[in-house]
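Chemist: Structural data only, the sequence is not supplied:
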């Protein structure tokens, strides 16, 4: 019967696992926990194909527990209850280890129903998720589990796994492998071991007279390194990295994260975030930046991809290399804090609307002074409510533009 290469190469011990040295290395915490034999309830968080299922299988084997593998997309509480019914039989004399894949697909009621089973100690839960558990798993479960984060496998470890897979897949057959194949696959699969082994198997099965070629490897692994879900963690992580790179004035990193968004076809998110950055992070240090970025975004949408990358790159580099100021944002936050706390007060009568009959009888606008009637278009008068008189929300930033404005008004206002 056909057996996928990934199953043939599935590690049987912790030392065989590719990557995850931070968890399973000689001094890794997860390794020490497993070797103790006392396994708490665990949550494995990380992308697909990095060893979460494999490690759960090894735990069950090393602790002599029966492994039950469920997937939350198809399983329910009834399946958990059926497992519990087996625990006191000869089928699971040492208890059960239930590996629940994609636990984020269990709703709140289903997740809470797990509590009665995991608190008895008869069943050990190892749940896995590709989504941030602190967003998708409810506190009642999180408080009873330890979260371990699995990371994408690095190219060095991946290359060793690919070379081993090539040797096993080729076997005794005389199939040449072109230089650079293993390195390309290791780099292109984005840390996904399962994807790498699948690419190896495909290449060996489809090897022609020239054997396994680099051109075939490039085709088999193309774009497979892209981890992106418009509703998932990677979407928000890349947008966050884009904004923080621009805020940190690193044009190279800004272009990198913009490229990842555009390569995934998500121009809308990139454009929206850059419009925010223009005001939030560049702000009053270079106020014309807002108009320029808006023009770049408009051009991008008129052009469409792939040409849209050009004006968007211009906007990203412009903002990354521009002076920065968040003084307007901080002023707004300070003003909002007062409003939300109920510190508002009545609007002074002299600046209320006076464009209606009877306004004068109510005292509206009687003492208002029109600034354009005075030198430098300014005259002293109170604008804030009495309760907030003297409140200061905006502080001039240390950049050239705001300091010039500060010097101007200090001269005018004396």
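Modeler: Ah, there it is. Note that the structure is a prediction, hence the values are computed from the model and not measured.

Chemist: can we go C-alpha only for contacts and neighbour counts from here?
Modeler: Fine.

Chemist: What are the boundaries of the helices in the stretch 151-300 of the chain?
Modeler: 155-170, 181-188, 193-205, 214-220, 233-247, 251-263, 267-277, 289-303 (DSSP state H, counting those that start in this stretch).

Chemist: now those helices in CSV, with distance to residue 118?
Modeler: Below are these laid out as CSV (distance: least, CA to CA, whole Å):
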stretch, distance to residue 118
helix 155-170, 35
helix 181-188, 39
helix 193-205, 30
helix 214-220, 43
helix 233-247, 28
helix 251-263, 41
helix 267-277, 41
helix 289-303, 52
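
Chemist: With mean neighbour count as extra columns, can I get the ones you listed in a markdown table?
Modeler: Listed next are the helices of the stretch 151-300 of the chain as a markdown table, based on neighbours: other CA atoms under 10 Å:
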| stretch | mean neighbour count |
| --- | --- |
| helix 155-170 | 18 |
| helix 181-188 | 23 |
| helix 193-205 | 22 |
| helix 214-220 | 17 |
| helix 233-247 | 19 |
| helix 251-263 | 20 |
| helix 267-277 | 19 |
| helix 289-303 | 18 |
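
Chemist: wait, which of these is closest to residue 76?
Modeler: Distance to residue 76, taken as CA to CA, is lowest for helix 233-247 among those, at 25.1 Å.

Chemist: Can you tell me what sits against that closest one?
Modeler: 131-132, 227-229, 251, 253-254, 257-258, 260-261, 269-270, 273-274, 277, 281-282, 316-317, 319-321, 324 (CA atoms under 8 Å, 6 or more residues apart in numbering).

Chemist: Can you work out which other helices and strands pack against the host helix or strand of residue 7?
Modeler: For residue 7, the enclosing helix or strand under DSSP states H and E is helix 5-8. Helix 5-8 is packed against helix 193-205, with contacts defined by 3 or more CA pairs under 8 Å, 6 or more residues apart in numbering; DSSP states H and E.

Chemist: want to compare, so here's the second one:
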């Protein structure tokens, strides 16, 4: 390396963002993801033994996917090359593959290809990698913020280990920030920096599990604050200026979408109106289609409330119709009213259970309609002995008469078992009364 190359590298290193400077170079300094890189875990063992197979890293931004790939690059005897799926295309893929083939042919050396944001590659681009992943010419490490089972070709998934990266804990983020303040080589250890505990906590709490975001806010505060008596002090007011308004993480096609919907429904089912309204607010802030939300409320009203409060379905359906008429922003009030009603209503999933049991029974049982229940209105029904011996309930006391309505082979089978909840408890008592009628 000549003197100009060295000067360039040093210049880049000095000008690099704090998050880049603080990026760990080995597993000992790597923060978080203990479930996959902790001592004895498969990825840790594979890196240390230099026996890594193709892998997909997926998880939120700032959780260490690229960092871990760079650690692998520093601790492997294989070639290491990178590609960004946002800017790269088929031509770039072919260049990397040619390099890998040549290295394997001439030097018996394999190549690790790290592709950032691999979900941005289309099917053809992903397919171009497949033969070389399959025969071992390249070891693929793909990084994505999206669920790979939705965004990455199943053929690549089946040939790779999939590792989910989780948001970094607030404690770990705080420790990294303190390390950046004290580190004399890569951080601000050579300066007199004081960051108050309140300021640290505010930045951590607004980082949303993203180390890069926290370090960027810390760097902004330090670099833009003037020294007073030889000290740079970051207090709460400065920290507030350095953090941007918290972005609602809600990709309508990603994991956050499905996770939030799940939390929303489970909160209504669990009779927690506060949590249900909170998840509703997240969806509204995230730009979710209000009709989609309203449809989920309707399903919950029937599946989880059912006949414990029949009005719940009425409220939910009316909310959907009102949203069509009113729209947003006023529609948020309508959705909130319906969500709170469903959350606070007595619960029963007896209807949900009944139809599922009946559907299963249809698969394995006789579907023949008993003679006395058959239609006698069509021509020649009487000649064919159809609909005989049917007892008309309105002709009997209490408008009820006991007779077989299910196929004969299913006599005595119960699908609907009303629960002792809300209005359904009255239904239960009525059904118990009918069962006692001779």
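Modeler: Sure, I can see it. Everything numeric here is computed off the predicted structure, so don't read it as measured data.

Chemist: TM-score of the superposed pair?
Modeler: Overlay of the two chains. TM-score (TM-score structural alignment, normalised by the length of the first structure): 0.83; 413 aligned residues with a CA RMSD of 3.6 Å.

Chemist: after superposition, how close is the helix holding residue 7 of the first structure to the second structure?
Modeler: Taken over the aligned residues, the distance from helix 5-8 of the first structure to the second structure averages 2.2 Å (mean CA distance after the TM-score superposition for the first structure).

Chemist: Which positions in the very next helix or strand once past that helix come out as buried?
Modeler: For helix 5-8 of the first structure, the succeeding helix or strand toward the C-terminus, using DSSP H and E, is helix 21-24. Across helix 21-24 of the first structure, burial judged by 16 or more other CA atoms under 10 Å covers 21, 23-24.

Chemist: quick check: helix 21-24 of the first structure aligns to which part of the second structure?
Modeler: On the second structure, the counterpart of helix 21-24 of the first structure by TM-score structural alignment is residues 34-37.

Chemist: Show me the contact partners of the matching stretch.
Modeler: 27, 41-44, 163.

Chemist: ok, residue 49 of the second structure - contacts?
Modeler: Residue 49 of the second structure neighbours (CA under 8 Å, 6+ apart): none.

Chemist: What's the match for it in the first structure?
Modeler: Aligned by TM-score structural alignment, residue 49 of the second structure pairs with residue 36 of the first structure.

Chemist: ok, now how distant is that match from residue 235 of the first structure?
Modeler: 38 Å (CA to CA, to the nearest Å).

Chemist: same thing with residue 266 of the first structure?
Modeler: Distance of residue 266 of the first structure to residue 235 of the first structure, computed by CA to CA: 9 Å.

Chemist: what's the answer for residue 47 of the first structure, then?
Modeler: In this view, residue 47 of the first structure and residue 235 of the first structure are 13 Å apart by CA to CA.

Chemist: what's the answer for residue 12 of the first structure, then?
Modeler: The spacing between residue 12 of the first structure and residue 235 of the first structure, counted by CA to CA, is 34 Å.

Chemist: Check residue 97 of the first structure too.
Modeler: 33 Å.

Chemist: how about the residue lying closest to residue 394 of the first structure once chain neighbours are set aside, secondary structure?
Modeler: With sequence-adjacent residues excluded and distances taken as CA to CA, 6 or more residues apart in numbering, residue 394 of the first structure is closest to residue 331, at 4.4 Å. Three-state call for residue 331 of the first structure (DSSP: H, G, I helix; E, B strand; the rest coil): helix.

Chemist: The second structure: which residue goes with residue 331 of the first structure?
Modeler: In the second structure, residue 331 of the first structure lands on residue 354 (TM-score structural alignment).

Chemist: Could you double-check that its match sits in contact with residue 413?
Modeler: No. Using CA atoms under 8 Å, residue 354 of the second structure is not in contact with residue 413, being 11.2 Å away.

Chemist: and the two? which has more neighbours close in?
Modeler: residue 354 (15 against 11; other CA atoms under 10 Å).

Chemist: wait, what's in contact with that one?
Modeler: Contacts of residue 354 of the second structure by CA under 8 Å, 6+ apart are 415-417.

Chemist: returning to what we had before: select, out of the helices of the stretch 151-300 of the first structure, the one closest to residue 51 of the first structure.
Modeler: Within the helices of the stretch 151-300 of the first structure, the stretch nearest residue 51 of the first structure is helix 193-205; the backing value is 7.9 Å (CA to CA).

Chemist: quick one, longest helix in the second structure?
Modeler: helix 90-107 (DSSP state H).

Chemist: Next one: the closest residue in space to residue 167 of the second structure that isn't next to it in sequence relative to residue 32 of the second structure, how far apart?
Modeler: Distances taken as CA to CA, 6+ apart place residue 209 nearest to residue 167 of the second structure, at 4.5 Å, with adjacent residues excluded. Here the criterion is CA to CA. By it, residue 209 of the second structure lies 10 Å from residue 32 of the second structure.
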